[in-house]
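> Below: sequence and its predicted model.
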Amino acid sequence: MYARAAIGLVPGFNRPGWLPDTVLERQGVTVDRAHLAEYDRVCGFRLCDTLPVTYPHVLAFPLAFRLMSRRDFPFPVVGLVHVANRIELHRPIDAGEALDLSVHAADLREHPRGRQLDVVATASVDGEVVWRDVSTYLRREGKGSGRRRESEPAEPPPASARWRLGPRVGTDYARVSGDHNPIHTSRLGARLFGFARPIAHGMWSKARCLAALEGRLPEAYTVEVAFKLPVLLPSTVAFSAAPEWTFTLHGAKSGKPHLTGSVTAA
C-alpha cells in the first residue's frame, strides 16, 4: 500500500474530481491481547479488558489507508493533513468481541486553504454499530495556501500535567498503529515536508489526552478534537482539562496550541 501511495505522487497520475463510492469492509476482526497491551503502554492507558476509545481507529487504519491509496481517490494520500477527528462510542467494547469494520469517504468540500474530506469508519458487533470515527483531512492547494491573519492566541489554561515526549513517541506509535508515515519516524522524511524534526501522530496525541481522563469519562460519549500546530519530537507539552470536559494540549513554554478537544455524554 505504501508503494501504491508513492506511485500516486508521480506527475501525470490522473485522478477523478470526486470521491469514490467504495466501501471497504473486514468481518470478524479480533483483538490481539499482546498488541492491545502494547498500544496501552505507548498511549498511557491502563491495562484492562475494555478497548480504549481510540483503539478501533488502529484496527480500521489498514482499510482507511487502502481506500486513500486507490487510483480512484481524488488526492494522493501522501501530503494529506489530518486536521480533525470525531469518535462516537455508543457503548463500552470488550476486547473479546469480534468487530465488523467498514470504511468509506464522504463530504468532499471546499476549505479556505484547499479542499477537505472525511474518512468514516464504523465498528459493529452482531449488526449493531458500537463505534464510529470521522477523520477529516485537508488537501492544501495553491489557491488557498496563504496564511490567514488570526487574532492573538488566548492564554493557555493552567496545566494539569506536563509530559516530556522523546523521539521514540513517533516510532513507537508507528509500530502499534501501522501508520509509518516518515514525517513521524524520520528526520529526513520530516524535513521533506517542511518540519525541522519528526512530529507526533495526531491520533497518539488524542489517545494520550484521553488516557489522562481515563476512569472519569461516561460509558457512552462523543469526543472531538481539532489538530492545531504539530508536536515536534522531542519536546515538552502541557495538558489541561476543565470540569465540563474540554481539554487542550499546548507547548509547555510557548503556550501554542497543539490540540483542542471536548467530550459530550451520549
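Great, that's in hand.
> CA atoms for contacts and neighbours, from now on please.
Fine.
> Please name the nearest non-neighbouring residue to the residue nearest in space to the middle of the chain.
For the chain, Met203 is the residue whose C-alpha lies nearest the centre (Cα atoms, centre = their mean; 3.3 Å). What sits nearest to Met203 in space, not counting adjacent residues and going by Cα to Cα, 6 or more residues apart in numbering, is Thr54, at 7.7 Å.
> try this one side by side with the last:
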Amino acid sequence: MGDRRDGGRKRVELGRLPAAGPLYRRALLGTLPGRGGRGDGTLPAVELAVGGVTVDRAHLAGYDRVCGFRLTDRLPATYPHVLGFPLGLRLMTGPGFPLPLVGLVHVANRITMHRPVDAGEPLDLVGYAEHLRPHARGRQVDVVLVASVGGTEVWRGVSTYLRRERTPDGGAGRDPAERPAPPAASARWRVDRQVGTDYARVSGDHNPIHTSRLGARLFGFPRPIAHGMWSLARCLAALANRVPEAYTVEVAFKLPVPLPSTVDFSATPEGGFALHDARTGRPHLTGALTQAAPA
C-alpha cells in the first residue's frame, strides 16, 4: 500500500481490492451505541486506487446470466460498478465518512462508457466521494468510481446515496403533483425471490434488505427488495440492440422492487426507459440513455 496527493485528494494505493464481508461487519458494528464516530461532517479528502484489476470470465458469465445480458467478452456498462464496489464500501465505512453506511439509500446512478471494454483488459480503478449536500429528506453524497486502461479513462460511474434525516422544513419540497400514467409496456418480467441472493452472489452486495425477510423488515420493508443496480442492469440488457459504442446512462431509482413481483418495462425511441409495477403502475425506475463522445 502507498499514498500520494492527486487533484487535492490524498490517493491511497491498495495492493488489492478489499473484501466486502469485513466492511459490512464494520458498518453493522458502527450502528451500535458508542461505536462508529462519523468525523467532522465533511468528506475525507481521499481516493482509493487499485491497479491491474482483471476480470474473471466465469464470474462475468454468472453476472451476465443473473442480469439477462448475452454471454460475451464485452463488459456490460454496469459490470465495472461491481468490480469497484469494494472501493465504495471501503470509503463509506471509513472512520471519517460523515454518513453511516447502514440506512443509506441508492437513489440515482450515472454511468458513462467512453468505449467498449473487453474482459481481457486489466483495469485501474479509482474511487472517491464528493458533493455532500443537503436534500429535502436529509443529505446526499456521490460516490465516484473511475476505470482506466493504460492511463486513459474508459468508464465512469457516479452513485448517489441519500441519508434520510429530519430536516427543518419537515421534508418540504416534495412534488405534490399526481403521478402520471405509466407508459405502455414493451415487456413484462417476473422478478423471482431468488434475484436478491443471486445478484448478491455476483455483485458482492450482501445488504440484508435484499436477501433476508428479517433484514428487510428491520429497515421498514415487508419483504426483501431487488438491488437497484440489478434493475438498471436488467433494463440495459433489454436495450442491448440500441446501445451505441460510447454512451451515458442516467437513472433515478424510485420505489423498490419487492421480491417476488411482476414489473413492466418500457422504452422510447429517444432513449428513455422505465420500470413500473405491473399491477399498480407505481414507478420503480426511470432512465435515459444518450450517445457520448469517445474519450
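Great, that's in hand. Owing to the predicted nature of the structure, the values given are computational and were not obtained by experimental measurement.
> After superposition, what's the TM-score here?
Remark: TM-score between the superposed chains equals 0.98 [TM-score structural alignment, normalised by the length of structure 1]; 266 aligned residues with a Cα RMSD of 1.1 Å.
> Can you tell me the SS state at the alignment partner in structure 2 of the residue nearest to the centre of structure 1?
Counting by TM-score structural alignment, Met203 of structure 1 lines up with Met229 in structure 2. Here Met229 of structure 2 is recorded as helix under DSSP: H, G, I helix; E, B strand; the rest coil.
> what about the helices in the stretch 51-200 of structure 1?
55-68, 168-177, 182-185, 187-192 (DSSP state H, counting those that start in this stretch).
> tell me, the first one lands on which residues of structure 2?
Counting by TM-score structural alignment, helix 55-68 of structure 1 falls onto residues 79-92 of structure 2.
> wouldn't Val31 of structure 1 be in contact with Ile93 here?
No - using Cα atoms under 8 Å, Val31 of structure 1 is not in contact with Ile93, being 10.9 Å away.
> Looking at these two, which one has more neighbours?
A count of neighbours by other Cα atoms under 10 Å puts Ile93 above the other of Val31 of structure 1 and Ile93, at 22 against 18.
> I figured that one was touching Thr50, is that so?
Yes - between Ile93 of structure 1 and Thr50 a contact is recorded at 5.6 Å, counting by Cα under 8 Å.
> quick one: what's aligned to Ile176 of structure 1 in structure 2?
Check again: residue 176 of structure 1 is Val, not Ile. Correspondence of Val176 of structure 1 to structure 2, assessed by TM-score structural alignment: Val202.
> looking at it, that match is touching His59, isn't it?
Yes - counting by Cα under 8 Å, Val202 of structure 2 does reach His59; the two are 6.9 Å apart.
> So between the two, which is more surrounded?
Legend: neighbour count by other Cα under 10 Å for Val202 of structure 2 and His59, higher for Val202 (21 against 13).
> what about the alignment partner in structure 1 of Val107 of structure 2, distance to Arg139 of structure 1?
Under the alignment (TM-score structural alignment), Val107 of structure 2 pairs with Val83 in structure 1. Using Cα to Cα, to the nearest Å, Val83 of structure 1 is found at 10 Å from Arg139 of structure 1.
> Pick out whichever of the two has more residues nearby.
Under the criterion of other Cα under 10 Å, the comparison of Val83 of structure 1 against Arg139 puts Arg139 first, with 21 against 17.
> Give me the nearest residue to Leu101 of structure 1, chain neighbours excluded.
Ala123 (4.7 Å).
> And the strands in structure 2?
Taking DSSP state E as the test, the strands found in structure 2 are 2-6, 9-14, 46-53, 105-113, 123-135, 138-149, 152-164, 187-191, 247-253, 261-267, 272-277, 283-291.
> Deepest-packed of those, please.
Stretch with highest mean neighbour count among the strands of structure 2: strand 272-277 (a mean of 23; mean count of other Cα atoms under 10 Å).
> whereabouts in structure 1 does that one align?
The aligned range for strand 272-277 of structure 2 is 246-251, by TM-score structural alignment.
> what about the matching stretch, distance to the chain center?
Centroid separation for stretch 246-251 of structure 1 versus its chain: 16 Å, with Cα atoms, centre = their mean, to the nearest Å.
> what does stretch 52-69 of structure 1 contact?
For stretch 52-69 of structure 1, contacts defined as Cα atoms under 8 Å, 6 or more residues apart in numbering pick out 1-2, 4-5, 8, 22, 24-25, 36, 39-40, 45, 73, 75-77, 87, 89, 101-104, 119, 121, 123, 131, 133, 176-179, 203, 207.
> got it, and stretch 43-52 of structure 2?
Under the criterion Cα under 8 Å, 6+ apart, residues 8-17, 87, 91, 96-98, 122-130, 132 lie in contact with stretch 43-52 of structure 2.
> What lines up with Thr122 of structure 1 in structure 2?
Matched by TM-score structural alignment, Thr122 of structure 1 corresponds to Val146 in structure 2.
> Likewise for Phe45 of structure 1?
In structure 2, Phe45 of structure 1 lines up with Phe69, judged by TM-score structural alignment.
> can you pull the contacts of that match?
76, 234, 237-238, 240.
> Where neighbours are concerned, which of the residues you listed has the most?
Counting by other Cα under 10 Å, top hit in the contacts of Phe69 of structure 2: Pro76 with 25 neighbours.
> so what's Thr236 of structure 1 closest to, chain neighbours aside?
In this structure, Thr236 of structure 1 finds its nearest non-sequential neighbour in Arg164, 4.4 Å apart by Cα to Cα, 6+ apart.
> got it, and Ala172 of structure 2?
Ala136 (6.2 Å).
> circling back to that earlier point, hmm, who's touching the match of strand 272-277 of structure 2?
Residues from elsewhere that reach stretch 246-251 of structure 1 (Cα under 8 Å, 6+ apart): 156, 209, 236-241, 256-263.
> can you check stretch 86-95 of structure 1 too?
30-31, 33, 49-51, 53-54, 129-135, 219-225, 266.
> ok, now with 7 Å
31, 49-51, 53, 130-135, 219-225 (Cα atoms under 7 Å, 6 or more residues apart in numbering).
> Kindly report the same for stretch 200-217 of structure 2.
With Cα under 7 Å, 6+ apart as the test, stretch 200-217 of structure 2 has contacts from 20, 59, 62-63, 82, 196-197, 222-227.
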